[in-house]
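> Dropping a prediction and its sequence here:
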Amino acid sequence: MILGIVSALVAVVGGVLGSGAVIGTPIAEAADGALSATATLAAPAGPAFSIWSVIYLGLLAYAVWQALPAQQRSTRQRILRRPIAATMLLNAAWILVVQWGRVFLSVVVIVALLASLAVVFSLLIRHPIERTSSAATAVDTVVTDGTFGLYLGWVTIATVANVSAWLAATGWTGGASLWGVVVLVVAALVGLFLARVSNGRIAQALSLSWGLAWVAQGRLAGENLDTVVGWTAALAAAVVLVGTLALRVTARQRR
């Protein structure tokens, strides 16, 4: 219980630091701008990052939810607490590493974050919500499954952008458009895989599609233009969203 609350507060404080709203340097300006919206072809346009407000709100809501007496007795929450705490602490660590200007180390941390979120996602699937009341089920669906689904989908596209930023920071410029197309296709395939193993869970598809759509906007109408990458991102966003919805309908029909 305490671990969940402390981890959420650390993550949110890290988010404030990373936004530069009170102290610290905005992520887009840290590390010599390596992670700005125009640094690479795989970077989402600036407004995409507003999704963090929703994710951080969800993390705080989860911290409160898992601390309630009924959830303290929940087997599901007992299994989830430590892996979820790891995701929140790694998120704060990533922000600190970027503020420190270490782009390669930020790749290491975000890959670890993505892996930890994948573990949480698998646990959410393997340990479904314990049916107690319709109200509790609805809250758990939104606060736990919804929050960490959004978190996973967004970190998937963020990892793509982060790796691309590191490569650019090393001076690698060869085949930038081809690299952009390849990593966006991989992101779409990951989105479809997550939909397949979860029978069409929608939260991770929404955030991944959101990120892909803003990559498209940045390449088609922003400063760092690339029509091929832009349309690939737009198509990838549509494929993830439509494919997930189709798998969701199919799973419901089977049930």
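Right, received. Where do you want to start? Numbers count the residues shown, from 1 in each chain.

> okay, CA-based contacts and neighbour counts for the rest of this
Noted.

> in the stretch 151-255 of the chain, which spans are strands?
Applying DSSP state E, counting those that start in this stretch to the stretch 151-255 of the chain gives no strands.

> how about the helices in the chain?
Along the chain, counting by DSSP state H, helices occupy 2-19, 51-67, 69-72, 75-99, 103-126, 134-140, 147-169, 176-197, 203-221, 227-254.

> could I get the ones you listed as JSON lines with distance to Gly33 and mean neighbour count?
Shown next, in JSON lines, are the helices of the chain (distance: least, CA to CA, whole Å; neighbours: other CA atoms under 10 Å):
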{"stretch": "helix 2-19", "distance to Gly33": "13", "mean neighbour count": "20"}
{"stretch": "helix 51-67", "distance to Gly33": "19", "mean neighbour count": "19"}
{"stretch": "helix 69-72", "distance to Gly33": "42", "mean neighbour count": "13"}
{"stretch": "helix 75-99", "distance to Gly33": "10", "mean neighbour count": "20"}
{"stretch": "helix 103-126", "distance to Gly33": "10", "mean neighbour count": "19"}
{"stretch": "helix 134-140", "distance to Gly33": "38", "mean neighbour count": "14"}
{"stretch": "helix 147-169", "distance to Gly33": "9", "mean neighbour count": "24"}
{"stretch": "helix 176-197", "distance to Gly33": "18", "mean neighbour count": "19"}
{"stretch": "helix 203-221", "distance to Gly33": "16", "mean neighbour count": "25"}
{"stretch": "helix 227-254", "distance to Gly33": "21", "mean neighbour count": "19"}
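
> Next up, a structure to set beside the first:
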Amino acid sequence: MASDTRPTTNVPATTSSDPVLKRRRAARILVVILAVGQPVSSGLFPLLSDEMMQSGARFSPLIPPGPWFAIWGLIIVASLVWALAQVRPSTIHRERGIRDRLVLPFSIAFASFALWLATAAFGQDNPLGLVVFVAYLVAFVIAWRQVVGARDEIHRWNVTERGLLYLTLGVYSGWTSMAFFVQIATVVQSTGAPYDTAWGITWQTFVLAAATGLAVFFAVVSRGSIAYAATVTYALVGVGISTADAGLTILSIVAAAGVSVVWASTGVVRALAMRRRRDSAAPGDSADARPATTRTRS
């Protein structure tokens, strides 16, 4: 009897036959749905809410001018492109990689967009918005820790996808980490706190100092993300413009100082990271590089 001489290939299991791959694909599809929900909820907001989003010095000195918020367009597009790129069959594997570990934090972040708009429907100064921003920040801390811990895996991706990940995560976390303090300022001001007196300048200085401190923290967590630092700079420049427009020159100087601190921190973190990588790659640090007599001595 003739034997079957057809060549055999090692074909990976498909999502239709492997329950693990099906679950992974379903999770990635959920991220796409939540990413799509961002522009959808943004479009529905003016139709379903009587609230008008306000910006600039006339509303609150720490809120950047209206055109500054166009960055949300970049964030939304980058989020959607990232999410869609992760449902390609070639990116879904049985082993749980960094793409799968980013599903949860990105899901929280994308869902938080619509949740914040829901709170803003009852007023931009709604304190519940702060709760949403806390969820945002926790999600991005988790995401950055996962990304930093998987640098070797990410390095094997093509340059476009690596850039997409770092752009999406850097810009999104940079903008929302600064927006958190804009929300704090808005809530405080809504209680009747002054903004153009000595006390008003003092409490707003503390808010900007706290925003700078959080930015330094993210610089450390992200191992000196350039996209993050650039986005924080963009936000603080906007704050500087608004505070100058309100005649609060001191706050403009504080915002500029914040930019300097963020970039100095980013530079230090990146320099230390490069030094650690260089030291770990040095032959003298490897056990295999030592003389055999040294390694086997009892």
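Sure thing, it's come through. All values derive from a computational prediction rather than experimental measurement.

> TM-score for these two?
The TM-score (TM-score structural alignment, normalised by the length of structure 1) is 0.86; 243 aligned residues with a CA RMSD of 2.3 Å.

> looking at the helices of structure 1, which is closest to Leu41 of structure 1?
helix 176-197 (5.9 Å; CA to CA).

> For the closest one, grab the matching residue range in structure 2.
Using TM-score structural alignment, helix 176-197 of structure 1 lines up with residues 200-221 of structure 2.

> Now do that stretch: everything it contacts.
Residues from elsewhere that reach stretch 200-221 of structure 2 (CA atoms under 8 Å, 6 or more residues apart in numbering): 62, 141, 144-145, 148, 174, 177-178, 181, 184-185, 193-195, 224-225, 228-229, 232, 248, 250-251, 254-255, 258-259, 261-262, 265-266, 269.

> for stretch 67-84 of structure 1, same thing?
1-5, 65-66, 116-117, 119-120, 123-124, 127-130.

> Swap in 10 Å and give it another go.
1-5, 7-8, 59, 62-66, 116-121, 123-124, 126-130, 132, 136, 140, 144, 148 (CA atoms under 10 Å, 6 or more residues apart in numbering).

> now the helices of structure 1 in JSON lines, with distance to Glu29 of structure 1?
Output for the helices of structure 1, formatted as JSON lines (distance: least, CA to CA, whole Å):
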{"stretch": "helix 2-19", "distance to Glu29 of structure 1": "10"}
{"stretch": "helix 51-67", "distance to Glu29 of structure 1": "17"}
{"stretch": "helix 69-72", "distance to Glu29 of structure 1": "40"}
{"stretch": "helix 75-99", "distance to Glu29 of structure 1": "9"}
{"stretch": "helix 103-126", "distance to Glu29 of structure 1": "13"}
{"stretch": "helix 134-140", "distance to Glu29 of structure 1": "37"}
{"stretch": "helix 147-169", "distance to Glu29 of structure 1": "13"}
{"stretch": "helix 176-197", "distance to Glu29 of structure 1": "22"}
{"stretch": "helix 203-221", "distance to Glu29 of structure 1": "17"}
{"stretch": "helix 227-254", "distance to Glu29 of structure 1": "23"}
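
> Go through the ones you listed and name the closest to Ser36 of structure 1.
Ser36 of structure 1 lies closest to helix 147-169 among the helices of structure 1, at 8.7 Å (CA to CA).

> mean distance, that closest one to its aligned residues in structure 2?
Following the fit onto structure 2, the mean deviation recorded for helix 147-169 of structure 1 is 0.8 Å by mean CA distance after the TM-score superposition for structure 1.

> Tell me the helices and strands packed up against that helix.
When contacts are defined as 3 or more CA pairs under 10 Å, 6 or more residues apart in numbering; DSSP states H and E, helix 147-169 of structure 1 packs onto helix 51-67, helix 75-99, helix 103-126, helix 176-197, helix 203-221.

> The third one versus helix 203-221: what angle between them?
Okay, so that is helix 103-126 of structure 1. 140 degrees (axes from the mean of the first three to the mean of the last three CA atoms, to 10 degrees).

> what sits against the most centrally placed residue in structure 2?
By CA atoms, centre = their mean, structure 2 has its centre lying nearest to Ser173, at 2.5 Å. Counting by CA under 10 Å, 6+ apart, Ser173 of structure 2 makes contact with 75, 109, 136-137, 139-141, 143-144, 167, 179, 215, 218, 227-228, 231-232.

> Just give me the match in structure 1 for it.
Match for Ser173 of structure 2 (TM-score structural alignment): Leu152.

> Please tell me how far that match sits from Gly14 of structure 1.
Distance, Leu152 of structure 1 to Gly14 of structure 1, by CA to CA, to the nearest Å: 18 Å.

> rewinding a little: would TSV of the helices and strands packed on helix 147-169 of structure 1 with distance to Gly20 of structure 1 be doable?
Putting those into TSV (distance: least, CA to CA, whole Å) gives the following:
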stretch	distance to Gly20 of structure 1
helix 51-67	14
helix 75-99	10
helix 103-126	18
helix 176-197	28
helix 203-221	21
